[in-house]
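J.: Just to be clear, the model below is a prediction. Sequence and coordinates:
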Amino acid sequence: MSDHAEAPILQLSGIAKHYGTVRALQGAALTVHRNEVVALVGDNGAGKSTMIKVISGVIQPDAGRIAVDGEPTTFANPLAPRRHGIETVYQDLALAPDLDPAANLFLGREVLRGGLLGRLGMLDKPRMRAEADAAFSRLGVGLQDTRSEVGTMSGGQRQGIAVARAVLWASRLVLMDEPTAALGVVQTSRVRALIESVREQGVSVLLVSHNLPFVFEVADRIEVLRLGRRVAVYSRAEATAERVLGAMTGAVETMPEP
């Protein structure tokens, strides 16, 4: 876990987003330091989905500040966070089911062969497969047949492929949206191992999850959203179910947002 001596790799402050009369975010904030796992939690309607979309560049906030390594920036579209080394693993994984794992890892970032063949649009499939296999090996993603279509694989395997794709391209942060949704106990355990492997690669993780027992196991810090605002931040040592649930529901006194 980071000692927080340097600027956060990602910091959002005063983030506001309105949809007509609905205030999805009201001066919300979020902080992620280098080499840590941060969980963003909150009840339905707290603003988590909107915050994810802001960070991934899907929507732009009406107000607020985004900084990467202390430098102000904007995420005007989904390509902008990628340029800062931020990748997102969406809840639906966004994989192409009729392609193999290597093709999914390089989807939209295909490697062309050298020379004339490359100019003609020929893909360097052996290189992409080798790099994909290396990424799977680093993360401990076990695939029996890397040439099979992703659509034939289990939920846990597809999750591993989606995470490997994000880690292959991320240099700062991987955002994981509900990574254990619809997974069983064994597959959830594998996701836990994946998150640890991501951190070992020197990449931070922002985890959005309703699965509080899982959050307590993997997160270094927990940030709580309620009614569009960050209302509490707990370290792993401070976090208890009573505190986190109390902050989520407003049953306990929480921090004022600066």
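T.: Sure thing, it's come through.
J.: okay, CA-based contacts and neighbour counts for the rest of this
T.: Will do.
J.: Stretch 232-239 spans what distance, first to last residue?
T.: Stretch 232-239 has an end-to-end distance of 10 Å (C-alpha to C-alpha, to the nearest Å).
J.: Show me what counts as buried in that stretch.
T.: Ala232, Val233, Tyr234, Arg236, Ala239 (16 or more other C-alpha atoms under 10 Å).
J.: How about residues contacting that stretch?
T.: The contact list for stretch 232-239 (C-alpha atoms under 8 Å, 6 or more residues apart in numbering) reads Phe216, Ala219, Asp220, Arg221, Ile222, Glu223, Val224, Leu225, Ala247, Thr254, Met255.
J.: Quick one: these as TSV, columns for distance to Leu12, secondary structure and neighbour count too.
T.: Shown next, in TSV, are the contacts of stretch 232-239 (distance: C-alpha to C-alpha, whole Å; DSSP: H, G, I helix; E, B strand; the rest coil; neighbours: other C-alpha atoms under 10 Å):
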residue	distance to Leu12	secondary structure	neighbour count
Phe216	23	helix	18
Ala219	19	coil	23
Asp220	18	coil	20
Arg221	16	strand	24
Ile222	15	strand	24
Glu223	12	strand	23
Val224	14	strand	26
Leu225	13	strand	28
Ala247	20	helix	25
Thr254	19	coil	17
Met255	17	coil	10
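J.: List the contacts of the closest residue to Asp124 other than its chain neighbours.
T.: Leaving aside its chain neighbours, Asp124 sits nearest to Arg113 (4.6 Å; criterion: C-alpha to C-alpha, 6 or more residues apart in numbering). Residues near Arg113 by C-alpha under 8 Å, 6+ apart: Gly121, Met122, Leu123, Asp124.
J.: which of these count as buried?
T.: Buried by 16+ other C-alpha under 10 Å: Leu123, out of the contacts of Arg113.
J.: Need the contacts of Arg113 in a markdown table (columns: distance to Thr88 and secondary structure).
T.: Output for those, formatted as a markdown table (distance: C-alpha to C-alpha, whole Å; DSSP: H, G, I helix; E, B strand; the rest coil):
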| residue | distance to Thr88 | secondary structure |
| --- | --- | --- |
| Gly121 | 28 | coil |
| Met122 | 28 | coil |
| Leu123 | 25 | strand |
| Asp124 | 25 | coil |
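J.: And the contacts of Arg113, which is closest to Glu6?
T.: Asp124 (39.7 Å; C-alpha to C-alpha).
J.: Comparison target, given below:
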Amino acid sequence: MTAPFLVARNIAKRFGALTALANVDLEVRSGEVLALLGDNGAGKSTFIKILAGAHPPSEGEIIIEGSPVAFSSPKDAAASGIATIFQELALSENLSIAENVFLGRELKRSILGIPFLKRREMRQRVDGLLQELDAHISDPEAPVGSLSGGQRQAVAICRALNLNAKLVIMDEPTAALAVAETRKVLALTRRLAARGCAVVLISHNISEVFEVADRIVVFRRGRKVAERLAAETNHEEVVSLITGAHPDVRALEKTN
């Protein structure tokens, strides 16, 4: 087994007197989909915000490719290869697909001291990413506002890959999508892992998780209470872990 891309050790997060996370240990490996499950308020969102650089941990450390890191902003996390695709996609509807993918990182050339965008090169790069992901989008110049929900997820993934992301965090990527669009996004998720990326998926849809996840981690009341290989568990056990009915969770919560 290869070394993990990211290791989180003893992660805790407190907001005043409220403990949102306590003693979370987790490994994320390249080429796998790791699903984080749990009820609202279980600590999943706080944990990914720490990984994304939006919140510093109150305790614990994050190690990436063997080296400890400390993020003071999402920009720091991005520089370490972490991209987060939140449920509310930060895409500009009036801009083209290519412009969104390169937003803030446009390729430029200078003629007589005047900067010009390398539009053809950007289009070719985006077209290559779309084809690699089998996203079924033929025109990188199409405005994002004309795309379906699943296609917009593909654009957000392309932007992450264009930032050389090695870990992509996907927060409820299929929320509010129709069945056909959901299928496309789940396929994109697997293709990301097949490409060698580490993928962390947050979802409330357990059936979808079993379609794409290699490992499942359950959060409950700010703690990691279980970790299972997806192939070695089932829907019923995961539900019992989330609700606290599982004997392992009851025993853990008695000690805490």
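T.: Looks like it arrived, so ask away. Nothing here was measured: the structure is a model prediction, and the numbers come from that model.
J.: Which position in the first structure pairs with Trp223 of the second structure?
T.: Quick fix: residue 223 of the second structure is Arg, not Trp. In the first structure, the residue equivalent to Arg223 of the second structure is Arg229, according to TM-score structural alignment.
J.: What range does stretch 45-65 of the first structure cover in the second structure?
T.: Alignment of stretch 45-65 of the first structure against the second structure: residues 41-61, by TM-score structural alignment.
J.: try stretch 185-205 of the first structure
T.: Against the second structure, stretch 185-205 of the first structure falls on residues 179-199 (TM-score structural alignment).
J.: Show me what counts as buried in the matching stretch.
T.: The neighbour-count check on stretch 179-199 of the second structure (16+ other C-alpha under 10 Å) flags 181-193, 197-199 as buried.
J.: ok, now stretch 149-157 of the first structure?
T.: Neighbour count says stretch 149-157 of the first structure has Glu149, Val150, Met153, Gly155, Gly156, Gln157 buried, by 16+ other C-alpha under 10 Å.
J.: ranges for the strands of the stretch 101-250 of the first structure?
T.: For the stretch 101-250 of the first structure, applying DSSP state E, counting those that start in this stretch gives strands covering 173-177, 204-208, 221-226, 229-235.
J.: Touching the first one from outside, list them.
T.: Same thing as strand 173-177 of the first structure. With C-alpha under 8 Å, 6+ apart as the test, strand 173-177 of the first structure has contacts from 9, 52, 85-91, 166-167, 203-209.
J.: Could you do the third one as well?
T.: Under the contact criterion C-alpha under 8 Å, 6+ apart, strand 221-226 of the first structure has outside partners 28, 30, 37-43, 45-48, 215, 230-236, 239, 244, 247-250.
J.: Could you turn the buried ones of those residues into a PyMOL selection?
T.: Filtering those down to the buried ones (16+ other C-alpha under 10 Å) takes a single PyMOL command:
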select buried, resi 28+30+37+38+39+40+41+42+43+46+47+48+215+230+231+232+233+234+236+239+244+247+248
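J.: quick one: stretch 78-88 of the first structure aligns where in the second structure?
T.: Under TM-score structural alignment, the match for stretch 78-88 of the first structure is residues 74-84.
J.: can you give me the end-to-end distance of that stretch?
T.: 9 Å.
J.: and that stretch, which residues are buried?
T.: Under the neighbour-count criterion of 16+ other C-alpha under 10 Å, stretch 74-84 of the second structure has Pro74, Asp76, Ala77, Ala78, Ser80, Gly81, Ile82, Ala83, Thr84 buried.
J.: secondary structure class for the fourth one?
T.: Under the three-state scheme (DSSP: H, G, I helix; E, B strand; the rest coil), Ala78 of the second structure adopts helix.
J.: residue contacts, it?
T.: The contact partners of Ala78 of the second structure, taken as C-alpha under 8 Å, 6+ apart, are Ala52, Leu163, Ala165.
J.: Go through these and give me the one with the most neighbours.
T.: Neighbour counts for the contacts of Ala78 of the second structure peak at Ala52, which has 27 neighbours (criterion: other C-alpha atoms under 10 Å).
J.: looking at it, Arg221 of the second structure is touching Thr46, isn't it?
T.: No - using C-alpha atoms under 8 Å, Arg221 of the second structure makes no contact with Thr46, being 11.7 Å away.
J.: Are there residues contacting both of the two? Which ones?
T.: If you check Arg221 of the second structure and Thr46 against C-alpha under 8 Å, 6+ apart, the residues they both contact are Ala20, Leu21.
J.: related to what we said a few turns ago, what's the closest of the buried residues of stretch 232-239 of the first structure to Val22 of the first structure?
T.: Using C-alpha to C-alpha, these come closest to Val22 of the first structure at Ala232, 22.4 Å.
J.: Quick check: that closest one vs Ala247 of the first structure, distance?
T.: Ala232 of the first structure is 7 Å from Ala247 of the first structure, where distance means C-alpha to C-alpha.
J.: Which neighbours do those two have in common?
T.: Listed as contacting both Ala232 of the first structure and Ala247 by C-alpha under 8 Å, 6+ apart are Val224, Thr254.
J.: could you pull out the helices for the stretch 151-256 of the second structure?
T.: Using DSSP state H, counting those that start in this stretch, the helices of the stretch 151-256 of the second structure run over 179-194, 206-212, 235-243, 247-255.
J.: Quick one: work out the angle between the third one and helix 247-255.
T.: So that's helix 235-243 of the second structure. When axes from the mean of the first three to the mean of the last three C-alpha atoms, to 10 degrees is applied, the directions of helix 235-243 of the second structure and helix 247-255 differ by 10 degrees.
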